[in-house]
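Peer 1: build me a model:
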Amino acid sequence: MIPECCSYREGQAVVMSQPWLYPTILLCIYGFFCSHRPLEPFLTPFLMGPDKNLTETEVVNEIYPFWTYSYLVLLFPVFLATDYLCYKPVLIVQAASLIVTYALLVKAKTVPAMQLLEFFFGLATATEVAYYSYIYSVVEPSHYQRVTGLCRSVTLLGSAIGSLTGQILVSVAQLPLFYLSVITLVSSCLAFVAPWFLPMPGKSLFFHNSEANSQDEAALEPMNCSQLVEKSKDQGSKSQAHADERTTLKDRTSHSGFLEVFKMLWTDFLQCYSSSTLLAWSVWWALSTCGYFQVVNYAQALWEKILPSNDFEIYNGYVETISTLLGAFAAFVVSFAKVPWEVWGELALCSFSVVIAVCVYLMDTIRNIWVCYTSYVVFRASYMLLITIATFQIAANLSMKRYALVFGVNTFIALLLQTLLTLIVVDSAGLGLDIFLQFLIYASYFAAVAGIFFIAGLCKLIKSRRSSELADRGQNKSIKVSTEEDATVSKDIQDIPKA
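Peer 2: The predicted structure is shown next:
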């Protein structure tokens, strides 16, 4: 017979699932059209072609670095604005920034105008923190893995369809690249509509805490029975973490000042990163995202160097489509996979980092366009697989209200590293290296990342074995003591005079 509390919980889950479905569908629609960019695989040929007539040095060393700098500068203010405005307005700003970006791409031709374009694109990418923060503000922690895989798969699907559309229009219809920029602008305008219909979340991390806290308590009141069921399934530690967080939020004022917010940020930062599992995934996130951004940003420049688009037919769109679809498939499959990542995490990070390093090295040294294309496909699919795992692993080790903080910190560290790498390696104010030397450095960078996690995995294995040996010794000692005690008791019984 099913207990009444279980049947109540199942009935409530059916009722509560409907409010999550509506914003999730809207977010997927928004993510699809935001990532549907037919021009993206041909951006470098478009800028260096007859439409814009920019040189390789201007594109690679003067224009592209502005995106990295803008992203870094805007990320932290956007993070605070995301929390203060409760996500939805920031999503609208992101959609508007994409419209400005592609409107400038259609009209602008000078280097300063292109640098302004990169600034607005940096604003659009900085506001991505609102996209994933919104997801976790309307979904229960038990649904994090599945919703993460779904939303990421839809955005990757939009990117793949956009790349395929662009390649077909270029190769089959012989459409000039200018019209791809117009289609990309139209997709951004369609994406601008969706966030207006999203409901405003009632939860905020640092600002407007009293309102959010009261809503949390109201939502928790009818869940007493289900909490008992969760505790019976070994969820006591998570329930205690949520209780501690609610106690902390109660102590905060309704309208926190910025100084208090910074103190809260620091306190929560220390608490979040005290988890060794979360720290390992976050370190990989920051290091690999830095290298991933560099490779993706400058891959087209490498392809253009190996096979100039003015002299040969290029297949950048097909490559982006295949790599994105593989990444989307990996993100979708891993959302259902049951793997003990706490055991295999470091080994997986090390192994895939080696694969990524080899792919980038082959892109740089072989200098055959087909080898380059194939290596890029494997590189992107591997990264998308691991970043999806890292996303829900971080979410699973955090309460819902701290996800935006950790996501923002990880991305900020990645961008800080990327900025240093760009300043030293790419920017004309630094070394301004040739594109082949750049990719050699990126391959070495990923090899270093693999080395870091190999050492981390080795240390974890040694520590685990030592703990196992100590446990065995303790168990043997306990058995020995128990045997001696049993022998003593038996001797005492034998010494008792018989009646």
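
Peer 1: for the rest of this, base every contact and every neighbour count on C-alpha atoms.
Peer 2: Noted.

Peer 1: and Ile135, how far from Asp434?
Peer 2: Ile135 sits at a distance of 41 Å from Asp434 (criterion: C-alpha to C-alpha, to the nearest Å).

Peer 1: to clarify, my last question referred to Pro201.
Peer 2: Pro201 is 48 Å from Asp434, where distance means C-alpha to C-alpha.

Peer 1: what residues does whichever strand or helix holds Lys263 touch?
Peer 2: Per DSSP states H and E, Lys263 falls inside helix 258-272. Under the criterion C-alpha atoms under 8 Å, 6 or more residues apart in numbering, residues Phe206, Phe207, Leu278, Leu398, Arg402, Leu405, Val406 lie in contact with helix 258-272.

Peer 1: can you report how many residues neighbour the closest residue to the first one other than its chain neighbours?
Peer 2: Here the nearest residue to Phe206 in space, its sequence neighbours aside, is Val261; by C-alpha to C-alpha, 6 or more residues apart in numbering that works out to 6.3 Å. Using other C-alpha atoms under 10 Å, Val261 is surrounded by 17 other residues.

Peer 1: from the contact counts, what lies against the helix or strand containing Gln300?
Peer 2: If you go by DSSP H and E, Gln300 is part of helix 276-306. On a contact count with 3 or more C-alpha pairs under 8 Å, 6 or more residues apart in numbering; DSSP states H and E, helix 276-306 meets helix 43-48, helix 341-365, helix 369-396, helix 403-421, helix 435-495.

Peer 1: minimum distance to His143: which of those has it?
Peer 2: Among the helices and strands packed on helix 276-306, the nearest to His143 by C-alpha to C-alpha is helix 369-396 (9.6 Å).

Peer 1: next up, for comparison:
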Amino acid sequence: MEVVKRWRSDWNYPTALLCIYGFFSTVKPLEPFLFPYLTGPDKNLTTEQVNNQVFPVWTYSYLSVLVPVFLLTDWLRYKPVVVFQSVMLLVTTALLRWTGSVPAMQAMQFFYGVVTASEVAYFSYIYSVVDLKRYRKATSYSRSVQLLGYTIGSVLGQLLVSFGLMSYNNILIFTLVLTCLAILTSCFLPMPRRSMFFHRKRSGEVPSADGGGKGPVEAARTSSGSPGEARDGKVQRAETEEDEDKEESKGAESCSQVLLQLWRDFRQCYSSRELLCWSLWWAMATCGYNQTVNYVQVLWEHVQPSQNFSIYNGGVEATSNLLSAATAYGIGFTDVRWEQWGELALGGFSGLGAAALFLMTFASNIWVCYSSYVIFKCLYMLLITIAMYQIATDLTMERYALVFGANNFGALALQTIITSVVVDSGGLGLSIIPQFIIYSSYFSAISVVFSLRGLFNCRRRQKNKTEQTSADRRGSLASEEHKF
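Peer 2: As a prediction, this is how the structure comes out:
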């Protein structure tokens, strides 16, 4: 029993539980085949309904709930939102399995947007239950296991569909079982005693056994004699209610103070031109990446309408995930001064991504389309890893979480504009090929902007270096003349 208690108090316990939850919540065998499933005999939706009416709801939902979920996640101390995320994932899968109308599929996309927005709880939870020196390992484990879940889900879906082992509906039942395991695991996560913004550790608190904290008044009451010796029951209840009122007022005050501090941190962070540049690319590129990933199955179906080829979607997603992970991992071993060459890298690799998108858009061969998608995804993961590293270098964990949320909100705002104008049936309602021409042109514009800025900064640094060299030379000549 003592061994179990010691293990539960160690950092490995919450990390292991979170990784198990992350794995079961990301194994989604049907996800690479979502478009064929919706347009197939099971749901009988048309391509226009899925593309222009169903898929856009996810973007609107994600944007609308992102900020409230971000604040509630910290206020509730992560675990309740993790449990809530798993329940919403169960609702999403159930709607996908047992409903089939356009409004029901739109509701499914709404709940999936809530699931996606709640991922902030998954990525933030670990920082509230482990020591600072464990951050790197815990982050690596929790992120890697998610990628493993996505990859295994894609491979599993590929095998089940290719060999006809399960129908699409039975795959969804299997996914519901995995989601139930994720819910069960999330319930065993220990409740954090602190959070990054609302529940910071205060100097007067005494930790309690249930993971909470006691104020100095409550701690003194506990250490004194029995309640009968201290005061009668009525007085004690009155003081307890008074303490609760004080705690509520303190909570309201801390909430306003936190929001004010967040605004100050936001202004200070984005006052840095370098951070603003990296964040601008992050928001713009993530917007284009999300649009591409959301609608690429529609493009694949357009390039090769035969159902025989849609069964390879899972293999393509698994390959792209593995190669993207290898690309991002390899960045850690490169010795490049990204603060000097980063903007040129952003421009150059974004240009390659735009070329891959153009090739994918106009390719008549499905394998060329698949290969271009894998290249595009690897390039994005390469650059977003560099951007995350550069932004996080000089920020505290609290400010990094703020910048991370603000950049994703900016990406979603741009994505909402593009979706409402280009994709939604209430806007232009374009078909898939014109959509991807716009996405390709969008990345081309990103490439031009950041390449020009990178060249300008390189020229400015070279000019400053030349002027500094000339000044040093004049200074040395003046010193020599002074000697004579």
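
Peer 1: TM value for the aligned chains?
Peer 2: Once superposed, chain against chain, the TM-score is 0.83 (TM-score structural alignment, normalised by the length of structure 2); 437 aligned residues with a C-alpha RMSD of 2.7 Å.

Peer 1: which one is Asn381 of structure 1 nearest to, not counting chain neighbours?
Peer 2: Rather than Asn, residue 381 of structure 1 is Ala. Leaving out its chain neighbours, the residue that sits closest to Ala381 of structure 1 by C-alpha to C-alpha, 6+ apart is Gly327, at 4.3 Å.

Peer 1: map that neighbour onto structure 2.
Peer 2: By TM-score structural alignment, Gly327 of structure 1 lines up with Ser324 in structure 2.

Peer 1: quick one: contacts for its match?
Peer 2: With C-alpha under 8 Å, 6+ apart, Ser324 of structure 2 has these contacts: Lys377, Cys378, Leu379, Met381, Leu382.

Peer 1: format those residues as JSON lines; extra columns: neighbour count and distance to Thr469 of structure 2.
Peer 2: Formatted as JSON lines, the contacts of Ser324 of structure 2 follow (neighbours: other C-alpha atoms under 10 Å; distance: C-alpha to C-alpha, whole Å):
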{"residue": "Lys377", "neighbour count": "20", "distance to Thr469 of structure 2": "43"}
{"residue": "Cys378", "neighbour count": "22", "distance to Thr469 of structure 2": "41"}
{"residue": "Leu379", "neighbour count": "21", "distance to Thr469 of structure 2": "38"}
{"residue": "Met381", "neighbour count": "20", "distance to Thr469 of structure 2": "39"}
{"residue": "Leu382", "neighbour count": "21", "distance to Thr469 of structure 2": "36"}
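
Peer 1: so which of the residues you listed hold up in structure 1?
Peer 2: Shared with structure 1 under both residues aligned by TM-score structural alignment, their matches' C-alpha atoms under 8 Å, the contacts from the contacts of Ser324 of structure 2 are Lys377, Cys378, Leu379, Met381, Leu382.

Peer 1: could you dump the residues you listed to a markdown table with distance to Ile152 of structure 2?
Peer 2: Shown next, in a markdown table, are the kept ones among the contacts of Ser324 of structure 2 (distance: C-alpha to C-alpha, whole Å):
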| residue | distance to Ile152 of structure 2 |
| --- | --- |
| Lys377 | 18 |
| Cys378 | 18 |
| Leu379 | 22 |
| Met381 | 19 |
| Leu382 | 22 |
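
Peer 1: ok, those vs Gln390 of structure 2, which is closest?
Peer 2: Nearest to Gln390 of structure 2 among the kept ones among the contacts of Ser324 of structure 2, with distances taken as C-alpha to C-alpha, is Leu382, at 12.7 Å.

Peer 1: which residues are in contact with the residue lying closest to the closest one once chain neighbours are set aside?
Peer 2: Excluding the flanking residues, the one nearest Leu382 of structure 2 by C-alpha to C-alpha, 6+ apart is Ala328, at 5.2 Å. By C-alpha under 8 Å, 6+ apart, the residues touching Ala328 of structure 2 are Met381, Leu382, Thr385.

Peer 1: out of those, which comes closest to Pro32 of structure 2?
Peer 2: Met381 (18.9 Å).

Peer 1: and the closest one, what's its match in structure 1?
Peer 2: Aligned partner of Met381 of structure 2 by TM-score structural alignment: Met384.

Peer 1: check Ala121 of structure 2 too.
Peer 2: Alignment note: Ala121 of structure 2 maps to Ala130 in structure 1; criterion TM-score structural alignment.

Peer 1: skipping its backbone neighbours, what lies nearest the equivalent of Val358 of structure 1 over in structure 2 in space?
Peer 2: Counting by TM-score structural alignment, Val358 of structure 1 lines up with Ala355 in structure 2. Distances taken as C-alpha to C-alpha, 6+ apart place Ser440 nearest to Ala355 of structure 2, at 7.4 Å, with adjacent residues excluded.

Peer 1: check Leu75 of structure 1 too.
Peer 2: With sequence-adjacent residues excluded and distances taken as C-alpha to C-alpha, 6+ apart, Leu75 of structure 1 is closest to Ala126, at 5.0 Å.

Peer 1: show me what contacts that neighbour?
Peer 2: Tyr71, Leu72, Leu74, Leu75, Val78.

Peer 1: thank you, goodbye.
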